[in-house]
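Engineer: have a look; sequence and predicted model below, questions after that.
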Amino acid sequence: MNRIIAGIALASASVPAAASEAVSMRFDCPASTTKPSQPPELSGQWDMVMDVGGIPSFGLLSLGVSDKRLAGSIALNAGVAVVRSLTSDGRTVAMIVSTGEGDVRFDGSLASDGRRMCGIVSYHGGQKLGMIAQKRSDRGSRRSE
């Protein structure tokens, strides 16, 4: 138990330094070249990172079905924002996120396995930010430890 606490303390102590240094991030996401026979299951928890001027901004994207549409929330360092909609044809993804300053749009591609999406966030004032999200494994598929 002490090793776990020490590991968490070490990891949290190193995050601010690493998060403040500019890095070169790659947002490659090989998109599916064919439309899948059935749409991938996008509901669930997604780990995400945005490239904000070379500084990684980490967050959690939570998606679920609401009124027959995908919606949810994004939790980032700056706070929580509402995902008003997310649509996908199995190859591309479009997401509208509501913020205090107005809507933000994400346009990207979906990997052929449906577990990674990456693309560009069109922010206020025309700012473009790279973003990638990786779907977490479903709880039912995890091994008990």
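Structural biologist: Done, it's in. Residues are numbered from 1 along each chain as shown.

Engineer: please make it C-alpha for all contacts and neighbour counts, starting now.
Structural biologist: OK.

Engineer: for residue 107, helix, strand, or coil?
Structural biologist: Under the three-state scheme (DSSP: H, G, I helix; E, B strand; the rest coil), residue 107 adopts strand.

Engineer: what about the helices in the chain?
Structural biologist: For the chain, applying DSSP state H gives helices covering 2-20.

Engineer: go ahead and measure how far the longest strand seen in the chain is from the middle of the chain.
Structural biologist: Assignment by DSSP state E gives strand 55-66 as the longest strand of the chain. When C-alpha coordinates are averaged (CA atoms, centre = their mean, to the nearest Å), strand 55-66 and its chain have centres 4 Å apart.

Engineer: for that strand, enumerate the helices and strands it packs against.
Structural biologist: Counting contacts by 3 or more CA pairs under 8 Å, 6 or more residues apart in numbering; DSSP states H and E, strand 55-66 packs against helix 2-20, strand 44-52, strand 69-76.

Engineer: that strand: which residues count as buried?
Structural biologist: By neighbour count with 16 or more other CA atoms under 10 Å, strand 55-66 contains the buried residues 55-64.

Engineer: residue 135: which of the helices and strands packed on strand 55-66 is closest?
Structural biologist: For residue 135, the closest of these is strand 44-52, at 4.2 Å, according to CA to CA.

Engineer: this is the comparison structure:
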Amino acid sequence: MNRIIAGVALATAAVPAAESEATTMRFECRAPITKPIQSTDLSGLWDVVMDVAGVPSFGLLSLGTSGTELGGSLALSAGVVVVRSLSLDGQTVTMIVASREGDVRFDGSLASDGKRMCGIVSYHRGQKFEMIAQKRADRGRGRNQ
């Protein structure tokens, strides 16, 4: 019985240390090509992960169109921010989101299939973090339409 209690105490003492360790994440993006394989519709839901000094920050990017403009919101663990602008020039993606401290910029590239964005998030104080967004499958398409 003492061995079981000692084992449980040791395991619970080790868990917090493991949780706080930085993780090495790989943000491998292929070099953008000049022309996408498919037409590019960025509207929809995107799963996001950002490497904040070795600690993953997960979120959800929701994009839609209003007239001819793309807009939406980005929800991360720190809160929800508004997408002020999003532009696509070939495979180059630029997104500006609002935050309490000022605008935050994402400069990245879009995969040739239009379903993955990868790039750098630049914060107001010069901090830069890698980010990847993966588009979710559209549930409404392909169902008896």
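Structural biologist: Ah, there it is. Fair warning: this is a prediction, and the values are worked out from it, not measured in the lab.

Engineer: rewinding a little: to residue 109 of the first structure, which of the helices and strands packed on strand 55-66 of the first structure lies closest?
Structural biologist: Ranking those by proximity to residue 109 of the first structure (CA to CA) places strand 44-52 first, at 14.3 Å.

Engineer: does anything pack onto that closest one? Which helices or strands?
Structural biologist: When contacts are defined as 3+ CA pairs under 8 Å, 6+ apart, strand 44-52 of the first structure sits against strand 55-66, strand 128-135.

Engineer: mean per-residue distance, that strand to the second structure?
Structural biologist: In the superposition with the second structure, the average deviation recorded for strand 44-52 of the first structure is 0.3 Å (mean CA distance after the TM-score superposition for the first structure).

Engineer: residue 75 of the second structure: neighbour count?
Structural biologist: 16 (other CA atoms under 10 Å).

Engineer: cool, and the one 10 residues further on?
Structural biologist: By the measure other CA under 10 Å, the count of residues near residue 85 of the second structure is 15.

Engineer: residue 99 of the first structure: neighbouring residues, count only.
Structural biologist: 14.

Engineer: tell me the contacts of residue 101 of the second structure?
Structural biologist: residue 124 (CA atoms under 8 Å, 6 or more residues apart in numbering).

Engineer: if we go to 10 Å?
Structural biologist: Shown in contact with residue 101 of the second structure (CA atoms under 10 Å, 6 or more residues apart in numbering): 123-125.

Engineer: residue 15 of the first structure and residue 133 of the first structure: what is the separation?
Structural biologist: Distance, residue 15 of the first structure to residue 133 of the first structure, by CA to CA, to the nearest Å: 19 Å.

Engineer: more neighbours: which of these two?
Structural biologist: Per other CA under 10 Å, whichever of residue 15 of the first structure and residue 133 has more neighbours is residue 133, with 23 against 10.

Engineer: tell me the contacts of the nearest residue to that one once chain neighbours are set aside?
Structural biologist: Nearest residue to residue 133 of the first structure in three dimensions, chain neighbours excluded: residue 48, at 4.1 Å (CA to CA, 6 or more residues apart in numbering). With contacts defined as CA under 10 Å, 6+ apart, residue 48 of the first structure is in contact with 56-61, 74-76, 116-118, 131-135.

Engineer: could you do residue 88 of the first structure as well?
Structural biologist: Contacts of residue 88 of the first structure by CA under 10 Å, 6+ apart are 39-40, 42, 70, 94-95, 108-110.

Engineer: gap between it and residue 42 of the first structure?
Structural biologist: In terms of CA to CA, residue 88 of the first structure sits 9 Å off from residue 42 of the first structure.

Engineer: distance of the nearest residue to residue 69 of the first structure once chain neighbours are set aside relative to residue 78 of the first structure?
Structural biologist: Distances taken as CA to CA, 6+ apart put residue 85 closest to residue 69 of the first structure, at 7.0 Å, once the chain neighbours are dropped. The spacing between residue 85 of the first structure and residue 78 of the first structure, counted by CA to CA, is 20 Å.
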